[in-house]
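Asker: Can you look at this prediction? I've put the sequence above it.
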Amino acid sequence: MIKTSLYHVTALWHGNFRAMALMLVAMFGFSGVAVAAYGNVTKDSVVDPGILKIEEKAFLGEKINYDFVLQDENGADFELGSLLGKPLILAFSYYTCDGACSVINKNLNETLKGVERWEMGQDYNVLTVSFDQHDTPATLVDFLQKAGFKDGVPSGWTMTTMREKENIVKLTGSMGFKFFWSPRDALFLHPNVYIMLSPKGRVTRYLYGGTISPVDMELAITKAMGEKIAAANVIDFVVGACYSYNYEDGKYTVNIPLFIAAGALIFGLLLIAGSFSYMKFWRVKT
């Protein structure tokens, strides 16, 4: 059994902390992280929050495996792929969490209530998946109460556990989502993020829980729909093109370069049209 703590690793290899921390994670295995609660990591372990950061550029545009089998609160099995065909908002949580996870799901529910253009279940789906291998449909039901879903989640939203526990590593890893058990705090450390998937299952955006607004979510859904543009909603995609995601602020902002380019194009076309009209006028006059 490996008894060396992450704290000791930092003392020995201070200059390469992140690399060594990731090596230790690989040694323990993501699927064994929850087991750390039972003594695999000493209580003086320290985890650098930096290694929780999602390397977005490495995963944006990547297509996930949608053959994973999930279980809902009733224990019914279904494949992740059954929720695709339209944009999917995915949130990773764990159901024995006393704080952040219930808040993440509550906030998402409130945010989606402010999305006016698209309707959950009809235009997009929402999925909450537990990354804790010890979660079951029973702990999921308890979590629904804590997260404020006493009457169940809205239509189009599914909360699940993983049927095959070893697939937790594959699913979270395919999107760059990292999590660690902290014995000192007796909880999982993980990013509070909503992951937007396109109708074909490609990662299109990471939206962080503390900053997301209904407008940001609506734009993210609109842009995720880009794989299947229909004549009826071309205007929505034109509107979506007018905004770009600002990684520094974590929000969508007006795409100023696009407006500058469009303005320059219009000015150029007007100039050309004006020149032809002027030349035609003088030819007629002479």
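Answerer: Received, thanks.

Asker: Only C-alpha atoms from now on, for both contacts and neighbour counts.
Answerer: OK.

Asker: number of nearby residues for Gly274?
Answerer: Neighbours of Gly274 under the rule other C-alpha atoms under 10 Å: 12.

Asker: Now do the buried residues in stretch 153-161.
Answerer: Gly156, Trp157, Thr158, Met159, Thr160, Thr161 (16 or more other C-alpha atoms under 10 Å).

Asker: put this beside the first:
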Amino acid sequence: MTTVDRPTLTACAIVSLRLVLAMIMSLLIDSTAFAQRFTTGSPYRTPAGQSPTAELLRDIGIEQQLDSQLPLDAVFHDEMGRRVPLGEFFDHRPVVIALVQYRCPMLCSQVLNGFLKTSQAVPLEIGRDYQFIAISFDARESSDLAAEKKKQYSRAYRRSGAANGMHFLTGDQDAIDRITRVIGFRYRYVERTDQFAHASGLMIATPKGRLSRYMYGIDFAPQDLRWGLEESAIQRIGSRVDQILLLCYHYDPLTGKYGLAISNLLRIAGGLTIFGLGTYLAFMFRNERRRSKLFPAENRAILPMGASDSTLKELSQS
């Protein structure tokens, strides 16, 4: 039977763990350096926090303006190209509003897809119980593009009434500025990519056009949508919610893509690694103390390697 000196085994294990920890820390440092180079290297070549990306990110967001009155007299164009005031879509039903860019390759489509998925999971129906309005914040977009979007999402909704309850609007810059200013939607145009840096979310308004609820992100809980609509239907204004905007991914307006927030991921990974190693060390020392109580120091060298607690008890009683 193979025997190993128990103190020697413990010392070797500790040394091995220290080596593993050193390797992991080295990897984390290298990865952090890579993240720093990714942030400050080409095309930025500026210190982190001072890059054009950081400056743009400070200028975008969705500031909650609860109980603010929407500009119902602002004139937009519907999918048919007709000039219509925003108030035409407000009656006795609450309204869900999404500020999007129809040509947006990523985030805006995710917002619309997230709303579509959530709307299909609630008993309230578009057209019957509430209205949905998507408004493009890109003044260059046409009614033809809005019509394509309406056709796409009204078909995907697969419920009657979608054609009358879904509206995809475009407008001139003045109308867009009025609606975005009241909602608190701040965005920036990035000439290099011909795209907009912006945040994501939905707004719910009462039948009278007052902002009652904000829902952030691209994945919306069905119960939140239902409760928000039910409260809005009775003119009740909700409370402020935490802004959870793309926790793991951040928009890079200079490249037009979303990249993983490397520094946040590394902090999480490092914390989990340290916790795991600490737990393992605590387990080893606990077992070592248990063995020390069962066996005198002169007998530990003959303990079988990897012996279980039940085996140790049998040996201690023999």
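Answerer: Here it is on my side, so go on. If you're wondering where the values come from, they're calculated on a predicted model, not measured in any experiment.

Asker: Just give the TM-score of the two.
Answerer: The TM-score (TM-score structural alignment, normalised by the length of the first structure) is 0.59; 195 aligned residues with a C-alpha RMSD of 3.2 Å.

Asker: for the second structure, what spans make up the helices?
Answerer: For the second structure, the helices defined by DSSP state H cover 6-40, 52-57, 107-119, 143-157, 162-165, 173-183, 222-233, 262-294, 309-317.

Asker: Relative to Arg192 of the second structure, which of those is closest?
Answerer: helix 52-57 (11.8 Å; C-alpha to C-alpha).

Asker: and Leu99 of the second structure, what pairs with it in the first structure?
Answerer: In the first structure, the residue matched to Leu99 of the second structure (TM-score structural alignment) is Phe92.

Asker: my guess is that match meets Asn105, correct?
Answerer: No - using C-alpha atoms under 8 Å, Phe92 of the first structure is not in contact with Asn105; the gap is 9.5 Å.

Asker: aligned partner of Ala138 of the first structure in the second structure?
Answerer: Per TM-score structural alignment, Ala138 of the first structure is aligned with Asp144.

Asker: which residues sit in contact with its match?
Answerer: Glu79, Met80, Gly81 (C-alpha atoms under 8 Å, 6 or more residues apart in numbering).

Asker: Tell me how many other residues surround the spatially closest residue to Gly49 of the second structure that is not a sequence neighbour.
Answerer: In this structure, Gly49 of the second structure finds its nearest non-sequential neighbour in Glu55, 7.8 Å apart by C-alpha to C-alpha, 6 or more residues apart in numbering. Here the number of neighbours of Glu55 of the second structure (other C-alpha under 10 Å) works out to 11.

Asker: Tell me how far Glu55 of the second structure lies from Phe38 of the second structure.
Answerer: Remark: distance between Glu55 of the second structure and Phe38 of the second structure (C-alpha to C-alpha, to the nearest Å) = 16 Å.

Asker: just Thr53 of the second structure next, same as before
Answerer: Thr53 of the second structure is 12 Å from Phe38 of the second structure, by C-alpha to C-alpha.

Asker: and the two? which has more neighbours close in?
Answerer: Thr53 (18 against 15).

Asker: these two touch, right, the more buried one and His250?
Answerer: No - counting by C-alpha under 8 Å, Thr53 of the second structure does not reach His250; the two are 10.2 Å apart.

Asker: Name the residues contacting each of the two.
Answerer: With C-alpha under 8 Å, 6+ apart as the test, Thr53 of the second structure and His250 reach no residue in common.

Asker: about what we covered before: distance to Lys53 of the first structure added to the buried residues of stretch 153-161 of the first structure, as TSV?
Answerer: Compiled in TSV, these are given as follows (distance: C-alpha to C-alpha, whole Å):
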residue	distance to Lys53 of the first structure
Gly156	29
Trp157	26
Thr158	26
Met159	24
Thr160	24
Thr161	24
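
Asker: contacting residues for the equivalent of Ser109 of the second structure over in the first structure?
Answerer: Aligned against the first structure by TM-score structural alignment, Ser109 of the second structure finds its counterpart in Ser102. Neighbouring residues of Ser102 of the first structure by C-alpha under 8 Å, 6+ apart: Phe143, Lys146, Ala147, Gly148.
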